[in-house]
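Participant: sharing a sequence plus its predicted fold:
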Amino acid sequence: MTMPNSRSGVKRLGLAFSMMVAAGAGATAADAQFPSEVSAVYRLSFNGFDVGKYRFNSRYDGKSYTAKGDTQVSALFGAFKWAGNFTGSGSVEGKDPQPASFEMSTKTRSKTTSVKVSFNGSRVASVALVPNKNPSPEAVKVKPENLRNVLDPMGATLAISSANDADACNRTIPVFDGKARYDLKLTPKGREPVKEKRQSGQPAELLVCQVKYVPIAGHKPKDFVNPWIDYDHIEIALRAVPSAGVYVPYRVTVPSTIGAAVMTVESINITAANNQRIALKQ
């Protein structure tokens, strides 16, 4: 297996962080209305060293939602810096998000990229990329059928834990991020206790899901032959917050051959649909 150099390794794990934070922020339980607002701050670490923060905020007015996230990663003693910003909007059909738009921008010291995706009902209507380069001839072609009944990463943010306790870790989330179409396949892994410095009144237990990243289209097959990131054993630990009808991720782990990238909660503040306020702190 070819081992990436340190700079390449941190960069790819930064992208892995963005993939998982976009798919892992809180969403409502199946039998409750979306909270009016969820704000969260997560600490990002790589191989045991803190490398940045991820901040997330979602708002719901009873009909439509907006969700925003931003990531800041700095590693190699500041020699490498990576930033990502994500926004999404849409409506809610029953308990399921129906995305309308998604934007993502990333920036390093030498490169800036952006993606804009719009939806028309249950299908992707348009995609705009900057820089607008043709797909690699090695990439699996994205076909029209790959762009139906999919979620953008921020829509997946709201959908991934929109379930009851029995099936929160037993489902598949279809995602299109503007370039790649993939599935996040969740299966149950176990439960573990939560230690709180200040009692929140919520169940002190995590529901741990194993997540398999399944590439569908837009990817290069060679990148998934003996990959250095373990795409089969990504992990999301969810915490139920019954007072708000919401599951929130406490920890996301992306394992690799050179160390684990981990997103760990620092604080989560929730305003429930009934205006009850709930604060969770690690």
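Facilitator: Thanks, I have the structure now. Residues are numbered from 1 along each chain as shown.
Participant: from here on, just use CA atoms for contacts and neighbour counts.
Facilitator: Noted.
Participant: what distance do you get for Leu207 to Lys195?
Facilitator: 14 Å (CA to CA, to the nearest Å).
Participant: tell me which of these two has more neighbours.
Facilitator: Higher neighbour count among Leu207 and Lys195: Leu207, with 21 against 11, using other CA atoms under 10 Å.
Participant: right, and the helix or strand after the helix or strand where that one lies?
Facilitator: Assessed by DSSP states H and E, Leu207 sits inside strand 205-217. Where DSSP H and E defines the elements, the next helix or strand beyond strand 205-217 is strand 234-241.
Participant: try this one side by side with the last:
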Amino acid sequence: MHAPFRPLLVLISLFAACLPARAEALHAVRIEQVVTLSDLVVAQSHISSLVGRDTFEIEGRLRSEPLARLFERARGTVVSRGRFERGTARPDAYLADLASGAERRQTRITFGDGRVYRLDNQPESGAKPADWVAVGGSDLVGVVDPIAATLVRAGDARDVCRRTIGIFDGVLRADLRLSPAGRGRLSARGYDGDTVVCKARLVPVSGYRAGSETLRYFSDESEIRIAFAPIGRSGVYAPVEASATTTVGTLTLETRRFEILD
């Protein structure tokens, strides 16, 4: 996957579809989002989801828009399924089928005992550059995939942003550090209500080039905000708005539909 494309995918890879392993109260949700760069629509995502208090299965589709394809055509499907433990998403399996330009990459991750149990990247990565920061075994403990990372279970809205989430997408290991940044409001099809706004920082840990200016910018300079909204009465919050400054403009995620069907 093209290097600048990966951190953007981590930031905009969002959302949910849940099929529980046991009976529980579920919320069926339909979500439609657009991604803009300096007010130009560059991508769309469509998500169908069922979310419960204890289990989840996330499925989403992302595709670039015609203007963005002048630069690099992007499309992808992502799926993550798992459960919640002590307010934290614990994925069991993750699949990403992503394409950027002529490149296509499929990643499968199996999680077990609180860590990455099995990883399969196709095609396999080639030789690493001299400044590559290798992923160590301890880096893969207590991590989630970038899709499960977007789901937060909290007993109180004030606790949504008080956390650091370890993310692993099959190559990059990073920490998403959230801190409170106030409240907001979302008016979209199916939802008109308050949101919880977090300030975010994406900090690379391993699986990247030490000399990557893109990751250095996201870690040290980018201003990132993520707004979460509750999914019914499940106690689970999902991101409905996000923004991140980049070297070429502001990347923004906007939700046009956030509809709970049950």
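Facilitator: Perfect, thanks for sending it. All of these numbers come straight from a predicted model, not from anything done at the bench.
Participant: just give the TM-score of the two.
Facilitator: TM-score for the superposed chains, counting by TM-score structural alignment, normalised by the length of structure 2: 0.83, backed by 253 aligned residues with a CA RMSD of 3.0 Å.
Participant: that older thread, who touches the strand holding Leu207 of structure 1?
Facilitator: 139-143, 146, 169, 180-194, 231-240, 250 (CA atoms under 8 Å, 6 or more residues apart in numbering).
Participant: cool, stretch 168-183 of structure 1 as well?
Facilitator: In contact with stretch 168-183 of structure 1 (CA under 8 Å, 6+ apart) are residues 115-117, 127-129, 142, 146-147, 149-153, 156, 159-162, 184-188, 207-210, 212-219.
Participant: and that stretch, how far out from the chain middle?
Facilitator: How far stretch 168-183 of structure 1 lies from its chain's middle: 10 Å, per CA atoms, centre = their mean, to the nearest Å.
Participant: now the helices for structure 1?
Facilitator: Remark: helices assigned in structure 1 by DSSP state H are 6-22, 153-159.
Participant: out of the ones you listed, which comes closest to Val92 of structure 1?
Facilitator: When the helices of structure 1 are compared by CA to CA, helix 153-159 sits nearest Val92 of structure 1, at 9.8 Å.
Participant: against which helices or strands is the closest one packed?
Facilitator: If you count contacts as 3 or more CA pairs under 8 Å, 6 or more residues apart in numbering; DSSP states H and E, helix 153-159 of structure 1 packs onto helix 6-22, strand 27-28, strand 80-93, strand 96-107, strand 171-176.
Participant: and that helix, what's buried?
Facilitator: 153-159 (16 or more other CA atoms under 10 Å).
Participant: cool, stretch 100-114 of structure 1 as well?
Facilitator: Those would be 100-106, 114, for stretch 100-114 of structure 1 by 16+ other CA under 10 Å.
Participant: end to end, how far does stretch 14-31 of structure 2 reach?
Facilitator: First-to-last residue span, stretch 14-31 of structure 2, CA to CA: 10 Å.
Participant: which residue packs closest to the equivalent of Asp50 of structure 1 over in structure 2, ignoring adjacent ones?
Facilitator: By TM-score structural alignment, Asp50 of structure 1 lines up with Val41 in structure 2. Distance criterion CA to CA, 6 or more residues apart in numbering; nearest residue to Val41 of structure 2, sequence neighbours excluded, is Val35 at 5.9 Å.
Participant: burial of that neighbour, as a residue count?
Facilitator: Using other CA under 10 Å, Val35 of structure 2 has 25 neighbouring residues.
Participant: that one and Asn121 of structure 2: what is the separation?
Facilitator: 26 Å.
Participant: and for Gly207 of structure 2?
Facilitator: Distance from Gly207 of structure 2 to Asn121 of structure 2, by CA to CA: 13 Å.
Participant: give me the more crowded residue out of the two.
Facilitator: Between Gly207 of structure 2 and Asn121, counted using other CA under 10 Å, Gly207 has the larger neighbour count: 20 against 14.
Participant: what's the counterpart of that one in structure 1?
Facilitator: Checking TM-score structural alignment: Gly207 of structure 2 goes with Gly218.
Participant: with that, I have no additional questions.
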